[in-house]
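>>> need a structure here:
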Amino acid sequence: MSDLSVFPISRKWPAAHSERLQLYSLPTPNGVKVSIMLEETGLPYEPHTVSFETNDQMTPEFMSLNPNNKIPAIIDPDGPGGAPLALFESGAILIYLAEKTGRFMPQDAAERYQAIQWVMFQVGGIGPMFGQLGFFHKFAGKDYDDKRPRDRYAAETKRLLGVLEGHLAGRDWMVGKDYSIADIAIFPWVRNLVGFYAAGELVGFSEFPNVQRVLDAFVARPAVARGLEIPSRTPAA
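The predicted model follows:
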């Protein structure tokens, strides 16, 4: 059995099953990327809730795993060479899990890099821009009298949706016919945009039928439905 006590984070979130991959997360668009991937692959894992309400992400224990104090993060007790691996950044974790399991990453070299490029597109574009729009449309920024910041991010979000719309024309998923980590990275953010952020009308989401089509196919996957709720917002029993 793996000894995870060497990781300071285990003092705050003890592992009940130290042989399983440990997930430290919350059901946010970035957080559910990893829980969805874990549900899709069937890897045994143990989820731990990192509560923003109590600033868990700012505790020394969490920051010992991710000094950037962002979820999600993992410890894989069976990492490369059989040694435990601690990892943060959702895009990096998706790539790692795809390579570990041999799933949801194209085997063709060219398509593999295409999948990675779309993960980077989400990490560098969709996530930050959709997130800023959420701040100015739903959260504290909505009370600002000056609507130029909101409108700036709404325009950029609409442009990014247009990129997705054009790319998905004639494709089942982001990399052709096969579901991949590119879809797992992108579509939790699209779902959040039109659901939790309630920004569909603001960005004219009805103008992007291909994006809607693939979003519908994404959320219809049983593993996605499970992963969207993991970890729970209250500590697991």
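>>> hey, let's count contacts and neighbours off CA atoms from now on
Noted.
>>> all helices of this protein, in order?
Remark: helices assigned in the chain by DSSP state H are 9-12, 29-41, 60-63, 90-101, 109-121, 127-137, 148-168, 181-194, 200-203, 209-219, 222-227.
>>> tell me who's in contact with the nearest residue to Leu133 once chain neighbours are set aside.
Distances taken as Cα to Cα, 6 or more residues apart in numbering put Tyr153 closest to Leu133, at 5.2 Å, once the chain neighbours are dropped. By Cα atoms under 8 Å, 6 or more residues apart in numbering, Tyr153 lies in contact with Met129, Phe130, Gln132, Leu133.
>>> and for the chain, the residue most distant from the center?
The centre of the chain is farthest from one residue, Asp145, which by Cα atoms, centre = their mean lies 31.7 Å away.
>>> could you also give me the structure for this second sequence? I'd like to compare it with the first:
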Amino acid sequence: MRTLQDFPILSKWPARHPDRLQLYSLPTPNGVKVSIMLEETGLPYEAHRVSFDTQDQLSPEFLSLNPNNKIPAILDPHGPGGQPLALFESGAILVYLADKTGQLMPQDPARRYETLQWLMFQMGGVGPMFGQLGFFHKFAGKAYEDKRPLGRYVAESERLLGVLNGHLKGKRWVMGDDYSIADIAIFPWVRNLIGFYEARDLVHYDQFTEVDRVLQAFVARPAVQRGLEIPRAA
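The predicted model follows:
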């Protein structure tokens, strides 16, 4: 039977509270999905900052937990069967935490799969497209004479916002009246698109009134406000 001492990541980020779930992350759109989920569920956890400035994500210790060298990742000392579980990929972690706590995922099988489809909508569309738009618009746009890549990602981001906007009409949250992991997955990316990426005008965001309505409700939640700042800078 494995114990926490079998995980090399603890040599770089020692657990002050080894009985709690260990989170390795940064306050990026993907990173805050998990910290928001943890804050919403009330599951005890300990957050560790994986600094990109010092390339912590490429350290042997972090790679032992996530060979794909991306945040977030978790180490749950109380995983299935009572054994520690290491897990990476934010979508997979959201599903795991929903199942572990019995929260923020519908129990009805059909509704569960509908929630998962919107989680996949974020993972396969919103995240990659918004992320590429941010790269070409905020960071690399001036270095490329060919503006077709930026144009492609702007158009696709607008399309995705349109899909989401249409779906949200008459709904409080993505799944109707029920707040879920679908909201936790999608709205940090919407917030980042118009905030950090400064792409509000580029994607004509103000036309997506339903998206903005739900975004404002999302960021007003106390657990979301806490989760957006975790792990805090030292």
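>>> re the thing from before, and the helices of structure 1 as CSV, adding distance to Ser18 of structure 1?
CSV is the format used below for these (distance: least, Cα to Cα, whole Å):
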stretch, distance to Ser18 of structure 1
helix 9-12, 10
helix 29-41, 16
helix 60-63, 17
helix 90-101, 18
helix 109-121, 29
helix 127-137, 32
helix 148-168, 40
helix 181-194, 26
helix 200-203, 42
helix 209-219, 31
helix 222-227, 21
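>>> let me know which of those is the nearest to Ala83 of structure 1.
For the helices of structure 1, proximity to Ala83 of structure 1 was assessed by Cα to Cα; helix 90-101 is nearest, at 13.4 Å.
>>> so the closest one matches what in structure 2?
Taken onto structure 2 by TM-score structural alignment, helix 90-101 of structure 1 occupies residues 90-101 there.
>>> who's in contact with that stretch?
Contacts to stretch 90-101 of structure 2, defined as Cα under 8 Å, 6+ apart, come from residues 30-31, 33-34, 37-38, 41, 43, 71-74, 87, 104-105, 119-120, 123, 181, 185.
>>> 7 Å - rerun?
Identification of contacts with stretch 90-101 of structure 2 by Cα atoms under 7 Å, 6 or more residues apart in numbering yields Asn30, Lys33, Val34, Pro72, Leu87, Leu104, Met105, Ile181.
>>> next one: stretch 184-191 of structure 1
Contacts for stretch 184-191 of structure 1 (Cα under 7 Å, 6+ apart): Pro29, Lys33, Val119, Gln122, Gly127, Leu215.
>>> just the closest of those to Gln22 of structure 1, please.
Using Cα to Cα, Lys33 comes nearest to Gln22 of structure 1 of the contacts of stretch 184-191 of structure 1, at 14.7 Å.
>>> which residues are in contact with that closest one?
Residues near Lys33 of structure 1 by Cα under 7 Å, 6+ apart: Ser90, Ile184, Ala185, Pro188.
>>> check the fit of the match of helix 90-101 of structure 1 onto structure 1 and give the mean distance.
Superposed on structure 1, stretch 90-101 of structure 2 shows a mean distance of 0.2 Å to its aligned residues (mean Cα distance after the TM-score superposition for structure 1).
>>> name the nearest residue to Gly79 of structure 2, sequence neighbours excluded.
Nearest residue to Gly79 of structure 2 in three dimensions, chain neighbours excluded: Leu85, at 5.0 Å (Cα to Cα, 6+ apart).
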